[in-house]
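Participant: Got a sequence here, can you model it:
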Amino acid sequence: MHYSLGLVVILALVCFANCKPNRVPWWQIKVAKSQGPNACIVEEVPDLSKKYYTECKYWPVRKVCGRETIVRYECCEGFKQVPGEEGCTGVKALKNVLEVSRDFGATKFVKYLEDSGLGHELTQEGTYTLFAPTDQAFESPSGQIVGMKIESFLTPGGENPVLRYHISDKKYLSKDFSGNNEIKSLQIKNYDGRQLRISKYSIGVGAI
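Facilitator: So this is what the prediction gives:
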């Protein structure tokens, strides 16, 4: 069985920060160093169901939307804990982009991909970056409009320009972006592929 090597980028608020130990209290640095290999920070905003992930272990406790965040550690994506060993030294089985999208709460978007026939294409050998809206994103007024546009093109064969606008056939990482970036979406017959704009602001917020 072949698996797609892809990066799923969830269309939600994503925060980035420079990894600067001098911004973090000494005791937090000590705790971070004790986590072992492949441990990543998860920053949560209480009562808002918002989580921000970073591979930087030296992450300062801060406020988001006026609320202090809670910082904890989890295994980085693709790794797991092994009994008796520090950190996350075990490697999880590879998943394709559809499985990863479901894990991040984009089940509705995955269903659209499967119904259009694109789901099969994305599980074949190849490299893809999928910009997948979460189920929560589809509940907003603008998300409902996008959902209706997707459904209007929803016929077997995968020739759905709205869905393909969320896919690139190249691998991208969030750290590769800075300022305003444009990448080309997946092409189809009689459709050249549109540019997808990704902005990464100096205040540390990324938008797609």
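
Participant: can we go C-alpha only for contacts and neighbour counts from here?
Facilitator: Noted.

Participant: Now do the helices in the chain.
Facilitator: 26-33, 97-103, 107-116, 118-122, 141-152, 161-164 (DSSP state H).

Participant: how about JSON lines for those helices, with distance to L7 and mean neighbour count added?
Facilitator: JSON lines is the format used below for the helices of the chain (distance: least, C-alpha to C-alpha, whole Å; neighbours: other C-alpha atoms under 10 Å):
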{"stretch": "helix 26-33", "distance to L7": "26", "mean neighbour count": "14"}
{"stretch": "helix 97-103", "distance to L7": "7", "mean neighbour count": "19"}
{"stretch": "helix 107-116", "distance to L7": "14", "mean neighbour count": "19"}
{"stretch": "helix 118-122", "distance to L7": "12", "mean neighbour count": "17"}
{"stretch": "helix 141-152", "distance to L7": "22", "mean neighbour count": "14"}
{"stretch": "helix 161-164", "distance to L7": "15", "mean neighbour count": "21"}
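
Participant: and this one, so I can compare the two:
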Amino acid sequence: MHFLVVEDTDDVSEAITERLSRGGHICDRAVSLEDAKHFASASAYDLVVLDINLPDGSGLDFLKWLRQRKDAVPVLVLTARLAVDDKIGALDFGADDYMVKPFDLGELEARVRAIVRRRSGEAGARLSAGNLEFDMATRLATVNGEPLQLTPREQVLLEIFLIHKGRVLEKDELVTRLFGMEADAGPNAIELYVGRLRRKLCGADLEIRTLRGLGYQALSPTSKMVAR
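Facilitator: A predicted model of the protein is given here:
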């Protein structure tokens, strides 16, 4: 998935980015309020990790800016402040969760997974579509309990389709979510990875449809009935 880390302290930003990248996610890094707005205006994100204390303003101003634009991207706020009012303010402005510095990177990663699961409508640690299950923590995908041999990018692509079941995803959006904003990859790379993933999902209750001129749509048995 595609994450934006808004943090001006280099060692903290690098640690977060490295930890999330190890899980197969693509992370863009912004060091200021201005940078964060630039990134958010240019790309869609699956989640934002947002520090409150930025050199050119408060991260809460960025959060308010996002919500005023009707951008519902999940936001995990980081703060060195302990005041209850600050935490309440972050949640009232539309944050999905918050963590107080210093924090454990393992807990941050777990909270990120929990936020993404809640936004996708899944209560447990796994994303599912009929006989297909994907464990967001272990990155293991199974069909009828049998493990699938997926590459890291195929894991991320499957995760994206499961989170956005039923939604039409444009190729350009998938390029950004899978490779990041500065990658040289294009729509042909997405076609290649979707083709590989389809072959490996043979027998799974998830169909990835190609909608000419639009992009791709992943449908499970339940969403197929709704689509009809």
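
Participant: Report the TM-score for the pair.
Facilitator: TM-score for the superposed chains, counting by TM-score structural alignment, normalised by the length of the first structure: 0.33, backed by 121 aligned residues with a C-alpha RMSD of 6.0 Å.

Participant: follow-up on the earlier one: nearest to K80 of the first structure, out of the helices of the first structure?
Facilitator: Closest approach to K80 of the first structure among these (C-alpha to C-alpha): helix 97-103, 15.2 Å.

Participant: who's in contact with that closest one?
Facilitator: Residues outside helix 97-103 of the first structure that contact it (C-alpha atoms under 8 Å, 6 or more residues apart in numbering): 4-8, 10, 107, 110, 119, 122-123, 128-130, 132.

Participant: In strands, which of these fall?
Facilitator: Secondary structure from DSSP state E places 4-8, 10, 128-130, 132 of the contacts of helix 97-103 of the first structure in strands.

Participant: As CSV, these with neighbour count and distance to R72 of the first structure would be great.
Facilitator: Below are these laid out as CSV (neighbours: other C-alpha atoms under 10 Å; distance: C-alpha to C-alpha, whole Å):
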residue, neighbour count, distance to R72 of the first structure
S4, 19, 30
L5, 20, 28
G6, 23, 26
L7, 21, 23
V8, 24, 22
I10, 18, 21
Y128, 22, 30
T129, 23, 27
L130, 27, 27
A132, 26, 25
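
Participant: Would you check which pair of those residues lies furthest apart?
Facilitator: S4 and I10 (17.2 Å).

Participant: Just give me the closest of the ones in strands among the contacts of helix 97-103 of the first structure to V146 of the first structure.
Facilitator: Distances from V146 of the first structure to these, taken by C-alpha to C-alpha, are shortest for A132, at 12.1 Å.

Participant: Return the distance of the closest one relative to E74 of the first structure.
Facilitator: Applying C-alpha to C-alpha, to the nearest Å, the value for A132 of the first structure to E74 of the first structure is 23 Å.

Participant: What of H120 of the first structure?
Facilitator: 31 Å.

Participant: for the longest helix that the second structure contains, which positions count as buried?
Facilitator: Criterion DSSP H: the longest helix present in the second structure is helix 105-120. In terms of neighbour count (16 or more other C-alpha atoms under 10 Å), helix 105-120 of the second structure has its buried residues at 108, 111-117, 119.

Participant: Give me the helices and strands touching it, please.
Facilitator: Using 3 or more C-alpha pairs under 8 Å, 6 or more residues apart in numbering; DSSP states H and E, the elements in contact with helix 105-120 of the second structure are helix 10-22, strand 97-100, helix 152-163.

Participant: So which of those is the most surrounded?
Facilitator: Highest mean neighbour count of those: helix 152-163, a mean of 20 (counted as mean count of other C-alpha atoms under 10 Å).
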